[in-house]
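1. For reference, the sequence and a predicted model appear below.
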Amino acid sequence: MSVKNSTTVADYIEWDKAVNLVHRLFNDGEYRMSLLIGCGIFFGLRISDVLQLTWEMLLSDKSFELIEKKTKKHREIRVNANFQKHVQKCYDALSITDMSERCFISRKNSVYSIQRINVLLKGIKAKYSLKSVKNFSSHSLRKTFGRHVYEKAETNGEMALVMLSELFNHSNIAITKRYLGLRKEEILHCYDLLDF
């Protein structure tokens, strides 16, 4: 758990490693954690919003709507067709009978807390040797989404930043760049420009 005003910042996971982690968790019978990490990296939602998701929302035709807990803003989420197949596999593996059930409930049938999710993610980091991710938390999933969208937009990174800024409800793209760690990378690149 991070302390307010601390310098610890969640790191993103490289996309291929994140998707691989989703598959490995599923293969190990960790269906809910596989789905949680998948939802985090495919939707870019805050963990408080991921924890609201129901099976009905995820298995709807192509998209679902929610009201973000933090901002109270309405948001429509499109479910990637390939990811929806994974959702269905998790649904079947868990033998869900109530489509209105929240997706992320504990064995005691209570919705996970954000703190509990972060504890579980720390355990996953250790168990699955995510050494390239120094600070792994629920926020890492949202950052992974953002970094992947930005990197996929190779030729039009500015447009990707505009879209991400809107998705993340940031007031400008400078905040989005800092959030994704891009500003720090740009500043550090200055050192590479020097000749010796």
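-> Structure received. Numbering: from 1, shown residues only.
2. CA atoms for contacts and neighbours, from now on please.
-> Fine.
3. Show me the strands in this structure, by range?
-> Here the chain has its strands, by DSSP state E, at 63-67, 74-78.
4. Check which residues of the last one are buried.
-> Of the residues in strand 74-78, those buried by neighbour count under the rule 16 or more other Cα atoms under 10 Å are residue 77.
5. From the rest of the structure, what touches it?
-> 43, 62-68 (Cα atoms under 8 Å, 6 or more residues apart in numbering).
6. quick revisit: which among the strands of the chain is found nearest to residue 10?
-> Across the strands of the chain, residue 10 has its closest neighbour in strand 74-78 (23.3 Å, Cα to Cα).
7. before we move on, the earlier item: residue 184: which of the contacts of strand 74-78 is nearest?
-> Nearest to residue 184 among the contacts of strand 74-78: residue 43, at 24.6 Å, using Cα to Cα.
8. Take this one as well and set it beside the first:
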Amino acid sequence: MKAVEPIRDPKKIDAMKKYLKGKNIRDYALFVVGINIALRISDLLNLTWKDVLQDNKFKTVSIKEGKTQKTRNIKLNKSAQKALEELLNSLEAPDINDYIFKSREGDNKPITRQQALNILKEVAEAVGVEENVGTHTLRKTWGYHAWKNGFNPALIMETLNHSNLNVTKRYLGIRQDEINNLYDNLNI
């Protein structure tokens, strides 16, 4: 099985947002929130409105991660809040107990992991993303861009709940990017 990659090109990310926003606001919100809060897909899909809202205002999300069983507190940034607000405003009669990324099938079920993958594969193909994309791409994209924007690698490692920095570097494909950059920029 080929490993999935982060979406490295900010222009491709913007193209994916635009495509999804024009097609389905729920899928757009899934993508935007996913690349902005670095949760594993299973944890992301299980979010309900009560996890993110209190008294009609966005709150810090406190979640016990399924894989690690560690509690994470996530402050929703402006991009995630805006996408969630647009989704919320598009809903007819939202209930605080509803899943945010609600399936059209069943009373109150989130979309499946497979459906999330289908959404990501479709949009990636539509806008010409060449990297191998999967649901973990959302989390990897967050980490990659945190690193590229100069955030402390130890902080990124801790946020992703990795055991050491080498795991984080390998996870994000950082070493190969650094090597490619060296070859591109060292001209003797």
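-> Alright, I've got the coordinates. Since we're looking at a predicted model, the values are computed, not measured.
9. could the strands of structure 1 go into a markdown table alongside distance to residue 139 of structure 1?
-> Formatted as a markdown table, the strands of structure 1 follow (distance: least, Cα to Cα, whole Å):
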| stretch | distance to residue 139 of structure 1 |
| --- | --- |
| strand 63-67 | 19 |
| strand 74-78 | 18 |
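10. mind checking which of the ones you listed is nearest residue 179 of structure 1?
-> Of all the strands of structure 1, strand 74-78 sits nearest to residue 179 of structure 1, with 20.1 Å by Cα to Cα.
11. what angle do that closest one and strand 63-67 make?
-> Computed by axes from the mean of the first three to the mean of the last three Cα atoms, to 10 degrees, the angle separating strand 74-78 of structure 1 from strand 63-67 equals 160 degrees.
12. Identify the residue range in structure 2 corresponding to strand 74-78 of structure 1.
-> Counting by TM-score structural alignment, strand 74-78 of structure 1 pairs with residues 71-75 of structure 2.
13. Which residue in structure 1 aligns with residue 144 of structure 2?
-> Under the alignment (TM-score structural alignment), residue 144 of structure 2 pairs with residue 147 of structure 1.
14. ok, now which ones touch the closest residue to its match other than its chain neighbours?
-> Leaving aside its chain neighbours, residue 147 of structure 1 sits nearest to residue 180 (6.3 Å; criterion: Cα to Cα, 6 or more residues apart in numbering). Residue 180 of structure 1 makes contacts with 143, 146-147, as judged by Cα under 8 Å, 6+ apart.
15. How about residue 86 of structure 1?
-> When the contact criterion is Cα under 8 Å, 6+ apart, the partners of residue 86 of structure 1 are residue 35.
16. switch to 6 Å and redo it
-> Under the criterion of Cα atoms under 6 Å, 6 or more residues apart in numbering, residue 86 of structure 1 has no neighbours.
17. likewise the one 4 residues further on?
-> Each residue near residue 90 of structure 1 by Cα under 6 Å, 6+ apart is listed here: residue 31.
18. Need the counterpart of it in structure 2.
-> Counting by TM-score structural alignment, residue 90 of structure 1 lines up with residue 87 in structure 2.
19. That concludes my questions; thank you for your assistance.
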